[in-house]
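Novice: Below: sequence and its predicted model.
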Amino acid sequence: MTATQFPEMLHDAAGVRELDRRAIEQAGIAGETLMVRAGEAAFRRLQEHWPHCQSPAVICGAGNNGGDGYVVALLAQNAGLHPRVYATVAIEFLRGDARTMAERALAEGVPVTVLADVLPDLSGHDLVVDGLLGTGLAGTVRPALASLIGHINASGLPLLALDIPSGLSADTGAVLGAALSANVTTTFVGMKRGLLTGAGPALTGQLYFEDLAIPESVQLSLAADCRMVDMHQLSRFLPRRRRDAHKGDHGHVLVVGGDYGYAGAVLLAAEAAARSGAGLVSVATRPEHVTALLGRRPEIMVRGVEHGDDLGSLLKRASVVVCGPGLGQDAWGFGLLGKVLECGLPLVLDADALNLIAQHQLHWQAPAVLTPHPGEAARLLNADARAVQADRFAAVHELASRYQSTVLLKGAGTLIACTDQPVALVHAGNPGMASGGMGDVLSGIIGALLGQGIKPYDAARFAALVHGLAADRAVLHQGERGLLATDLLPHVRRLVNGIENGIDE
């Protein structure tokens, strides 16, 4: 596995410690060897990204993360650089391999300053190497270390994090009171799930994974309750179509929503469903919107509805219902949602459908995919968005259990959960997606995949990956600012057809 490839299995801190133990006990790799390999891998990144670095400040804590830092400092000195270690504890208080590496660095003349209660003077340095806290952090960062983290962040120096930016939870991706913001992070042994969700993507910078030559048999010996979604698996669920296929073979998606002022939401969902391969797409919306929607996309069937009873004939013809885009929370939307929840068809519930469900404690029996952002998830859990973001894994598990549905929790590092599968994590997408209509496109993609026979959990995880990858492709030539939801659609079509290379001009 190369440094830039991420493993499918994602672990919490305890899982990575277990992998480390198995590498030592089962594969016979000494802990000292693993620490040296980690330091060597990190130093290669230092040289690659900052070839003109002359004076790195290496911040070393009391654990093995600090030991990695001492290895980096020694390698830097041997390469002719002028490193200085700033240690939070004196070497005599270190234990095990970390102490061995610290003593080795000191014996080779690496200068070490023990900080005690003094903040380091970073003015003479051109880079900071973070070996402060690592994955062993439990609870909130202590005030003295929080002050040190704030001091380093305020220095403006580029930062290389060893294994994980200090203060970031490896388990949840939450900031534990204070955290360093890295330009580059090199993580070791096992991929920490917290690096890829919550605050993780914003704090890690460019992320690299190094397995430290641990045998694949050891890596695969430990099960993981979180897995990365792999685009190459999608072809198993969307094989090449038969030459005698017809539109009825690929699902009829009904999109319900679009209250006054929100016609665009149902149009985006419907067009995304059509571009994702749905055989037929219908829209039920306010009568005033029919002409505009047909003018934009004549391939979509549009019906004006005044109340829930008007959905009867539409529901009979549909195979999947997407409900929520632009639905509103007034009597019109509430009435439509009530009929949808009774229909027994597979459902995608988004936006105001989720808000109405939370407000009125509504229930349903059909298989469903819920697609909340953190605010909507908080309302569904009767919590607040900060609590959701503090542990996105716990939140998505609780939502899946409470609503007995597949749940797609949006945000950086989208998570997908159901009651009988590992959590899926999507490592794709970019900040340009923070614009109106993106969620409507996602709901349409999910609806189309459901209509093509993919089960809810798989439809949700592959739709989220297609959505994120489409956005990443859409920004390559023109950047993130100004990205529109409709910009994703050409790339969505290419991705669901297995055309992964090449960018539409």
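Specialist: The structure has been received and is ready for your questions. Residues are numbered from 1 along each chain as shown.
Novice: Only C-alpha atoms from now on, for both contacts and neighbour counts.
Specialist: OK.
Novice: so what's the residue nearest the centre of the chain up against?
Specialist: Residue closest to the mean C-alpha point of the chain, counted by C-alpha atoms, centre = their mean, is G413 at 1.0 Å. G413 makes contact with 196-198, 201, 425-428, according to C-alpha atoms under 8 Å, 6 or more residues apart in numbering.
Novice: Pasting the second one now:
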Amino acid sequence: MRVVSAIEMARVEALAYLDGISDEMYMQNAGLGIFQILTKLIREKKLPNKITIIAGKGNNAGDGYVVAKSLLEKGYDVKIFQLFPIDEASKLLKLQYDNFIKKNGKVTFVKNVDDIVFENENENEKEKNTFILDAILGTGFKGALSGFLLDAVNKINEKSKELNLKILSIDIPSGLNGNTGIVDPTAIRSDITIYLGLAKLGFFINDGPNYIGNLVYVDFGLDEKYKKLAKIELEYMDKINLKNLLPKIDRKRHKYEAGFVIGIAGSEGMYGAAKLSSLAALRSGCGIVKMITQKAVPSAFYELVNFVIDFENIEEILALISKADSVFIGPGLGRDKKVEDFLFKILPKINKKTILDADALFHLANNLKMILPKDSVLTPHKNEMKRLLRIEKPITDEKLFEKTKKFSVEKNVGIVLKGYPTIIFHPKKDPITNNDVIYKNYVMLAAAVNETDCLTTRASVDNYEITDPDTGNPVLIDGAGLNQSGYVKGTPTAIITNNQIIQSTDGASIQFNWNLDKHKFMVGMSIDDASAEYRNSQRLGFFTANREAYLDPDSAHPQFLAAFDPLENSNFSGTNTTKSIYFSET
């Protein structure tokens, strides 16, 4: 899916209007598409049929009234809070407002935020609202929220969290700048953004990713010829695109046909990065991984084949690389001058697909004259990319992406710019984003897997060229799409473990004693039932500044909510019965 700026989207829509296309028809199509998504969610989740719509005064609100009218006609309970007088509304909004009123729809005109009510104290849980539909501001908004609008947005966000109401935004969360992705000071925190026609650049940069939730597409009827006239900022990969690019696996293949990867990584005190890198490559499907280090990797897992070779022996290392399909270099490699000299000498001689990460990027930034292997892929996070670009001052995401694209072209390399979201740059194609909402990973990891970036290596193994999805190259796309970590951005995560051990013993015994003149006899019997039950469960948690763990699912991104369900493991229970008979004489 193509990504454009909000300004560019408005421009191509205007071209359609000049050709006589009806803006009213576009609004009807958009509203009906949103209606279908909303009702499908309610049916699938078996939710109450009560919806609250918050409307502004532009065409975004007009879309909301089309949705409201359709809901009303299907018997849904619809409540609209109109934030502005209708005489201030756009022409199309007035038309849709009239259509809604003709259907006996009810509208509450809001004079202050206290008029916006999402719950009734007399209602039971099943009768409460299910969704809030945000139809306040559209993609034309820019600047800062203030006064009444700011109060309204804050109340919507607070009440949605307090009452567990899901927010759906039409085209863009109200308050988010569709061009820059900046919010000032806040915006609607959507669970789902139903974007119309083309995704907007502001979703993916600066503050945008924290407000959009999941992205859902609605086609409102804009002809493809107009979309092709738009200046594309990014390509947006969704799960359908990604699935179509995954390779078919031959079940009969042996390990070398599954891919042979060489890793050059690890150094004193940093062998964990080397081990994680190798394990990531293996788990992504590689048949064999061989790791080259200058000293033996301590406590290596048995699957890791470790070659200890001094970096002075370049020809010996190249001989091993010549047998591989791809190479990754950098995780935990170390930052001393010897490593930089080694990279300067060996990189021009490598003729395999090569992934450069971590310390390899550090040395490359020190010496940009290094000659890189053909079709190399660099996997920096934003700070590493800034170092490669020699940027020391603060820079916006837009500027960083612009400079990263230029670097990709000048160096003829692919770049997987890690972050939220990951942006993939190709020297001859439009950048691609794979917003990690799409790649759902419900396993929470203690550290981000994409510190190792070896799933990109796995994609390289399958001999894909670096090209765009239309021509079938997933080397960057699949690698980045699958390589998503499970951490909550900016928040230290904890695994909260709950252990329960219950032990009990039931028993009975009987004993007979005889005391004679010179002897004492004792005969007895006992039965004991000892039972034990052990339960262990783990949940995701967060750390406070004092390193105290706590649970707060609402603070996590929706894609990670499954991690808050307790995961039970190593549970067991059992009973042991002991019977004994004894006799004694004294």
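Specialist: The structure has been received and is ready for your questions. None of these values were measured; they are calculated from a predicted model.
Novice: Would you pull the TM-score for this pair?
Specialist: Scored against TM-score structural alignment, normalised by the length of structure 1, the superposed chains reach a TM-score of 0.75; 457 aligned residues with a C-alpha RMSD of 4.1 Å.
Novice: if we can go back for a sec, and the contacts of G413 of structure 1, which of them are buried?
Specialist: Among the contacts of G413 of structure 1, the ones that count as buried by 16 or more other C-alpha atoms under 10 Å are 196-198, 201, 425-428.
Novice: which one of the residues you listed is nearest V253 of structure 1?
Specialist: Among these, V426 lies closest to V253 of structure 1 (C-alpha to C-alpha), at 24.4 Å.
Novice: Spatially, what comes nearest to the counterpart of the closest one in structure 2 if we skip its sequence neighbours?
Specialist: The alignment partner of V426 of structure 1 in structure 2, by TM-score structural alignment, is N434. With C-alpha to C-alpha, 6 or more residues apart in numbering as the criterion, N434 of structure 2 has its nearest non-adjacent residue at 5.1 Å, and that residue is M237.
Novice: Please identify which helix or strand holds Y439 of structure 2.
Specialist: Using DSSP states H and E, Y439 of structure 2 is not contained in any helix or strand.
Novice: Same question for R303 of structure 1.
Specialist: Using DSSP H and E, R303 of structure 1 falls in strand 301-304.
Novice: follow-up on the earlier one: chain neighbours aside, what residue packs nearest to the residue nearest to the centre of structure 1?
Specialist: Excluding its sequence neighbours, the residue lying closest to G413 of structure 1 (C-alpha to C-alpha, 6+ apart) is T197, at 3.9 Å.
Novice: what's the answer for D350 of structure 1, then?
Specialist: Sequence neighbours aside, G324 is the residue nearest to D350 of structure 1 in space, at 4.7 Å (criterion: C-alpha to C-alpha, 6+ apart).
Novice: Also R95 of structure 1?
Specialist: Excluding its sequence neighbours, the residue lying closest to R95 of structure 1 (C-alpha to C-alpha, 6+ apart) is G63, at 7.8 Å.
Novice: D528 of structure 2 now?
Specialist: Closest residue to D528 of structure 2 apart from its sequence neighbours, by C-alpha to C-alpha, 6+ apart: G507 at 4.1 Å.
Novice: The one you found pairs with which position in structure 1?
Specialist: Residue correspondence to structure 1 (TM-score structural alignment): G507 of structure 2 is left unmatched.
Novice: Check for me that G507 of structure 2 belongs to a strand.
Specialist: Yes. Counting by DSSP: H, G, I helix; E, B strand; the rest coil, G507 of structure 2 is located in a strand.
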